[in-house]
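A.B. asks: how does the following fold in three dimensions:
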Amino acid sequence: MVQSNLKFLTLLAREYPTVAKASSEIINLEAILKLPKPTEHFMSDLHGEYEAFTHILNNASGVIRNKVDRVLGDSVSEAQRAEFATLIYYPEKKLPQMKQRQSDLSAFYLQTLYRLIDVCRVVSSKHTRSFVRKRLPEGFEYIIDELLHAHFEDHDKEFYYGRILSSIIDIGRADAFIIALCGLIKRLAVFKLHIVGDLFDRGPRPDIIIDKLMVHHSVDIQWGNHDVAWMGAAAGSPVCIATVINTTLAYNNLEALEDSYGINLRPLAIFAEKIYGNSDVSRFLPKLGRPALPYEREGLLRTARMHKAIAVILAKLEYQVILRNPEFHMGDRALIKFIDFSTGTIELEGKTYPLADAYLPTVDPRARAVLTAEERQVMEKLCQSFSESERLGRHIRFLYAKGSIYRIENGNLMFHGAVPMTEQGTFAVMEFEGRNYSGRALMDYCEARARRGYFAPEGSPERQSGGDFLWYLWCGRSSPLFGRDRMTTFERLFVNNPAVYEEKKDPYYHFMNDEATANAILKEFEVRDPEEGHIINGHVPVRAANGEHPVKANGKIIVIDGGFCRAYHEKTGIAGYTLVFNSHGLSLRAHEPFETTQKAITENRDIVSTVDIFETVQMRLLVGDTDEGRKLKTQIADLKLLLAAYRQGLIKEG
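C.D. replies: As a prediction, the model looks like this:
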């Protein structure tokens, strides 16, 4: 066995050139295997709600507050513990506020630093000293390492801490040290962050969320249908660009385009004023979630005109995509084709409905998919603006680098939408590019073609095909990211009849409470030990206000979209779910609406969360029980082979 692996072992010997070094690494890895499993944090459907996201990221869905309560205990009042937790969440903003009230600043610094070190010791206890050292803030590595790992059988704690901390205070580094410790606590409290789709749309600043994810120490993303629309837009797909703008205008989130990414909407605004300036655009007024203020009316009307202009352009572009891709089986969704301009009606599924807005001066009944010359100019300028947005490009490359259609880790299968199924509960078979796909193979195909839409050579047929497919993933029938038979945006804008607004869910959702179906999906995706595995979903808000529960199929399926986005709060009754998976098991956290960051800082207002510990383990999970643990065991086996090679003289020590 050693001789057959000699070439590989020779390469491994470059990293561990002696028996002592290989032996030391084996001992280190064996020790890591015995540590408690680190905490994983799951979030979904953030939809640009950056303030609530930032707060839940900072408090780790209550994990950090739990540590604070554990360390400080009942000897410290609830109000003081809340303020101390807020300091950890927002140290740069909270610290100046706390300092203003102090009569003895040195005493305040000492007490705060003692407490932070104690909390830091607790959150670092799940990790090896080597792991913690690699994450220590620059400039404070030696000091924090000493404070976290001091042996108080050899030192008087108060004296030892006091001398070090007093020195930090005396040289004016206390503020920087407090901020550094708070950041370290947050990094160590959560080992890995999983985002189960939909960073974009509805909320005001998805870009701020992505900026924070880009500096997170360990994150992965499962794409949502809103994400792939933006991915297609950044790749230059006209239909995806029109889709993104249409959704953004519908929620009056112009800052998400103009301020965040520098997208120039002026060409669209000028065109919209020219074509629709004197027409009724009341159906296209943006959704505010509140009554419009008098001074807002003219601005909202301008947005509504832009909304109508892009909605008509989008209808034409969608028709073009559907014509190019008969394999999408979406001929009935080229809705502009079914308008009768002579009567001002539209035929939908064999029934005729009057158009609520029949003023469509840019649509040629003889060439309905064709943009006018002015519409083409508008789209060319918009496409150029999207392609030249350096920040958007950087964010989308991050989504491709850290993202995927699905992910399997530690017995959990994560995906945003659905595994397309038939009414009989079997995996739906879909044909693309002359081949049939279903189940996991379908998801793998979708990811490969989505990547083609961004990475294929610009201007190539492959790039256009991939861009069309990104739009299909956004709204296509049986798209695993969309999970419905149709997206009725056009009907809601142009038809005043709720009967045509229904979006039928994929049969997957009908089987969500069936444990056998969940097990079949876990087996299809080769999840280790399907009987113990879970499916973690986003996409469809859980209507907790109506009594719906997010844990389904006897605990096998967990839906963590509880309405993070403000637009959903009224429907769901809460402001989102998050999931925490630590060494003790799985716990679901239901969150009340977040007010503002300012109130969190000034009034120590945390997000009120209800913790539902719905699955615990009999024996505490260790690193050795995780996927990472299995990798470490493989490394240990390889190192033992290397030791054998050294001892047999097959490889010389360096």
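
A.B. asks: going forward, measure contacts between C-alpha atoms and count neighbours the same way
C.D. replies: Fine.

A.B. asks: residue contacts, the nearest residue to residue 225 once chain neighbours are set aside?
C.D. replies: In space, and not counting its chain neighbours, residue 225 is closest to residue 474: 4.4 Å by C-alpha to C-alpha, 6 or more residues apart in numbering. Shown in contact with residue 474 (C-alpha atoms under 8 Å, 6 or more residues apart in numbering): 225, 226, 228, 229, 481, 482.

A.B. asks: where along the stretch 451-600 of the chain do the helices fall?
C.D. replies: 461-475, 489-494, 507-510, 515-524, 569-572, 597-603 (DSSP state H, counting those that start in this stretch).

A.B. asks: run this one through as well so I can compare:
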Amino acid sequence: MSQHPQHDDPDQLRYLRLLSQSFPTRQAAFTEIINLEAILNLPKGTEHFLSDVHGEYEAFEHILNNCSGVIRERVDALFAGELDAAERADLCTLIYYPRQKLRQLHARQTLDGNWYEAQLLLLVRLARTLSGLYTRSKVRCAMPVDYAYIIDELLHASAAGETSRHEYHVQIIRSVVGTGAADHFIRSLAALIKRLAVDHLHLIGDIFDRGAHADKIMDRLMEYHSLDIQWGNHDICWMGAAAGSQACIAAVVRTNVRYRSFDMLERAYGISLRNLALFAERTYRPDGGISPMEKAISVILFKVEGQLILRHPDFDMTSRLLLGQMDLAGGTVHVGGRDLPLFSTDFPTVDPERPYELSAEEGDVLAELEQAFSQSERLRRHVGFLYERGSVYQVSNGNLLFHGCIPLEADGTFSTVICEGYPYSGRGFMDFCDRIARRAWNVGDQMALDWMWYLWCGKHSPLSGRVVKTFERSFVKDRSSWAEPQDPYFTATRLGAVCEEILEEFGLDDEHSHIINGHKPVKAIDGESPIKGEGRLLVIDGGFCEAYHKTTGIAGYTLISADDGMRIKAHLPFMGVDAALGDNADILSESTTIEREVPHLKIKDTDTGDDIRTQIADLRALLDAYRCGTLKERS
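C.D. replies: All right, here's what the predicted structure looks like:
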């Protein structure tokens, strides 16, 4: 019998042959094992978690630039003894906005060789401190190509060499200044510092809607070094629109008309609203506090939603068929067993006998919008990136990440949802939602497209988690009808035991595991805490969107998971780039520690550590194959 049974497995042997192409000798395999085992003992990389940025590009960009306040913390810790508060703030602003800050200083004619030399030495010291968290190869990969050799020389002096090589480093910096490359070199060092301060970004949904520049956020994310995205309900609606769902197209257009974010569609994505506007002006009068354009797209939305709901009785959403419940002569609509007054009775395109049938003009408007969405190359790039880097949920380093909720019953058990004729619940339902969303993009069949709308606002959508009352909020005077009942998830997860059952459903049974989601703004102004479920649930929607600031009292959260533990930072509103440049105005943050890790976590304690251990095991199997002669080494 073979002493190496794994070598008798043809699939394993085929894999080892492939692996031998990268490691053709025992020495090569030994060297890689040593390298990987060393990496396991480096500090865990710093992860940042953000959610619900809702198109607020300027604030989002500043959070990326100041690394959620971590840059300021590092600068204060490293230079508190030698720089005063104003000098440290100047250095931070230079790191956040190097191009703009240098332009401003040049205009003031305040720059000279001494200033450049001092700032560059400070930046090098900060970069050197941060680079100690990574392998030299990873730091080199993060360096700007133009200055990789020079930066490598400056960063990796030994402790003893710090003094003996100081003049060497000073001379390098003086040469940089003397050749006129100092501005570019500062920008490169600032980029490296920000890259090293955050190893990975988790964006837990809702990039789109409300704010004016989700497109710029998407461009920025596509440049970011390492991230994943959990789709939010607003994201999935845009994704459905780009895939061809008429209901999602109408919902996206209505949201942008309602929030007057016309630039998002017309300038950013080349989707013209001209024909919609002309049709609305011809057809509706401005009454009931709603513009003709908003009324026109709202009626189109409710008609295509009605058609969709009638196609899918398994969606169990017939209570949302409200166009057909209007009594225009009496000025009411029958909702929830009550006849409630309407804001307006001006609905000339709604046929009481066929309320969900589009008029010819409405059909033309919607067809043109559908064509415009499908032909927007920039939108398709952005949505393609959301599919590439995104998912309905993710399990990462012992935490469960999703935007909205896991649909539950009132008793805390998982809701069962019929999906294409089959019952799903818990993790199985989340996996189905992920698959159907990808099918909508890759295949585009009507069933999958209809599910994209359901994920936007359906009864058991894990991305929405509430009954969406768009009709009532548009047309019904009685505000009590506007209340949107929430999934029992949001109350049941006040109990740690329910959170633990959810975590176990996803294979997480460690006492340090957490559910991390956004979607529901935390009203910090009223004393509400983002830490829920007896510490097992972290809700990190702090209201990035300016419209929410009065409700939440803050302007967003960042959850930070580092080698020394986990903490959440509550951000105050950003005053703008001009204030940052003129007054060193930063986003001020308050930090709350959730967990401390003693001893500090290392890469071996993470998912990356699990992957590395698998690689090491494969390399040891390859070594064994070389030793016993199953595979031949190649020089």
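
A.B. asks: any idea what the TM-score comes out to?
C.D. replies: Scored by TM-score structural alignment, normalised by the length of structure 2, the superposition of the two chains gives a TM-score of 0.97; 626 aligned residues with a C-alpha RMSD of 1.3 Å.

A.B. asks: got a winner among the contacts of residue 474 of structure 1 for most neighbours?
C.D. replies: Among the contacts of residue 474 of structure 1, residue 481 has the most neighbours (other C-alpha atoms under 10 Å), with 31 neighbours.

A.B. asks: so which residues of the stretch 201-350 of structure 1 form helices?
C.D. replies: 206-214, 225-234, 238-250, 254-261, 266-276, 297-324.

A.B. asks: what does residue 379 of structure 2 align to in structure 1?
C.D. replies: Under the alignment (TM-score structural alignment), residue 379 of structure 2 maps onto residue 392 of structure 1.

A.B. asks: verify the stated contact: its match with residue 261.
C.D. replies: Yes: contact criterion C-alpha atoms under 8 Å: residue 392 of structure 1 and residue 261 qualify, at 5.8 Å.

A.B. asks: the more surrounded of those two?
C.D. replies: For residue 392 of structure 1 versus residue 261, neighbours defined as other C-alpha under 10 Å are more numerous around residue 392 (22 against 19).

A.B. asks: give me the element the more buried one is part of.
C.D. replies: helix 390-402 (DSSP states H and E).

A.B. asks: distance check, the nearest residue to residue 520 of structure 2 once chain neighbours are set aside against residue 49 of structure 2.
C.D. replies: Among residues not flanking residue 520 of structure 2 along the chain, residue 541 sits closest, at 6.1 Å (C-alpha to C-alpha, 6+ apart). The gap separating residue 541 of structure 2 from residue 49 of structure 2 is 10 Å, by C-alpha to C-alpha, to the nearest Å.

A.B. asks: and the two? which has more neighbours close in?
C.D. replies: residue 541 (29 against 24).

A.B. asks: trace the more buried one over to structure 1, please.
C.D. replies: Residue 541 of structure 2 maps onto residue 561 in structure 1, by TM-score structural alignment.

A.B. asks: kindly report the same for residue 344 of structure 2.
C.D. replies: Residue 344 of structure 2 maps onto residue 357 in structure 1 when the alignment is built from TM-score structural alignment.

A.B. asks: quick one: residues contacting its match.
C.D. replies: Residues near residue 357 of structure 1 by C-alpha under 8 Å, 6+ apart: 283, 494, 495.

A.B. asks: cool, residue 26 of structure 2 as well?
C.D. replies: Residue 26 of structure 2 sits in contact with 623, 626, 633, where contact means C-alpha under 8 Å, 6+ apart.

A.B. asks: kindly report the same for residue 410 of structure 2.
C.D. replies: With C-alpha under 8 Å, 6+ apart, residue 410 of structure 2 has these contacts: 488, 492.

A.B. asks: so which of the contacts of residue 357 of structure 1 persist in structure 2?
C.D. replies: Mapping the contacts of residue 357 of structure 1 onto structure 2 (both residues aligned by TM-score structural alignment, their matches' C-alpha atoms under 8 Å) leaves residue 494 still in contact.

A.B. asks: can you list the contacts of residue 357 of structure 1 in TSV and add neighbour count and distance to residue 55 of structure 1?
C.D. replies: Formatted as TSV, the contacts of residue 357 of structure 1 follow (neighbours: other C-alpha atoms under 10 Å; distance: C-alpha to C-alpha, whole Å):
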residue	neighbour count	distance to residue 55 of structure 1
283	17	35
494	20	39
495	21	40
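
A.B. asks: dump the contacts of residue 357 of structure 1 into TSV; add distance to residue 347 of structure 1 as well.
C.D. replies: Converted to TSV, those look like this (distance: C-alpha to C-alpha, whole Å):
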residue	distance to residue 347 of structure 1
283	20
494	12
495	11
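
A.B. asks: how long is stretch 513-521 of structure 2 from one end to the other?
C.D. replies: Using C-alpha to C-alpha, first and last residues of stretch 513-521 of structure 2 are 22 Å apart.

A.B. asks: where in structure 1 does that stretch align, residue-wise?
C.D. replies: Here stretch 513-521 of structure 2 aligns to structure 1 at residues 533-541, judged by TM-score structural alignment.

A.B. asks: contacts for that stretch next, please.
C.D. replies: Residues from elsewhere that reach stretch 533-541 of structure 1, judged by C-alpha under 8 Å, 6+ apart: 44-45, 196-198, 224, 411-418, 482, 518, 522, 527, 555-563, 568, 572.

A.B. asks: check stretch 118-129 of structure 2 too.
C.D. replies: 74-75, 78, 91, 154-156, 170, 173, 186, 189-190, 192-193, 196.

A.B. asks: picking that back up, from residue 446 of structure 1, how far off is the residue nearest to residue 225 of structure 1?
C.D. replies: 12 Å.

A.B. asks: now do residue 135 of structure 1
C.D. replies: The value you get for residue 135 of structure 1 to residue 446 of structure 1, if C-alpha to C-alpha is used, is 36 Å.

A.B. asks: please apply the same query to residue 10 of structure 1.
C.D. replies: From residue 10 of structure 1 to residue 446 of structure 1 the distance is 40 Å (C-alpha to C-alpha).

A.B. asks: quick one, which of the two is more surrounded?
C.D. replies: Taking other C-alpha under 10 Å, residue 10 of structure 1 and residue 446 do not tie; residue 446 has more neighbours (24 against 17).

A.B. asks: find the nearest non-adjacent residue to the aligned partner of the more buried one in structure 2, please.
C.D. replies: Using TM-score structural alignment, the partner of residue 446 of structure 1 in structure 2 is residue 433. The spatial neighbour of residue 433 of structure 2 that comes closest, neighbours along the chain excluded (C-alpha to C-alpha, 6+ apart), is residue 392 at 7.1 Å.

A.B. asks: wait, what's in contact with the one you found?
C.D. replies: Going by C-alpha under 8 Å, 6+ apart, residue 392 of structure 2 touches 230, 231, 402, 403, 430, 431, 433, 434, 463.
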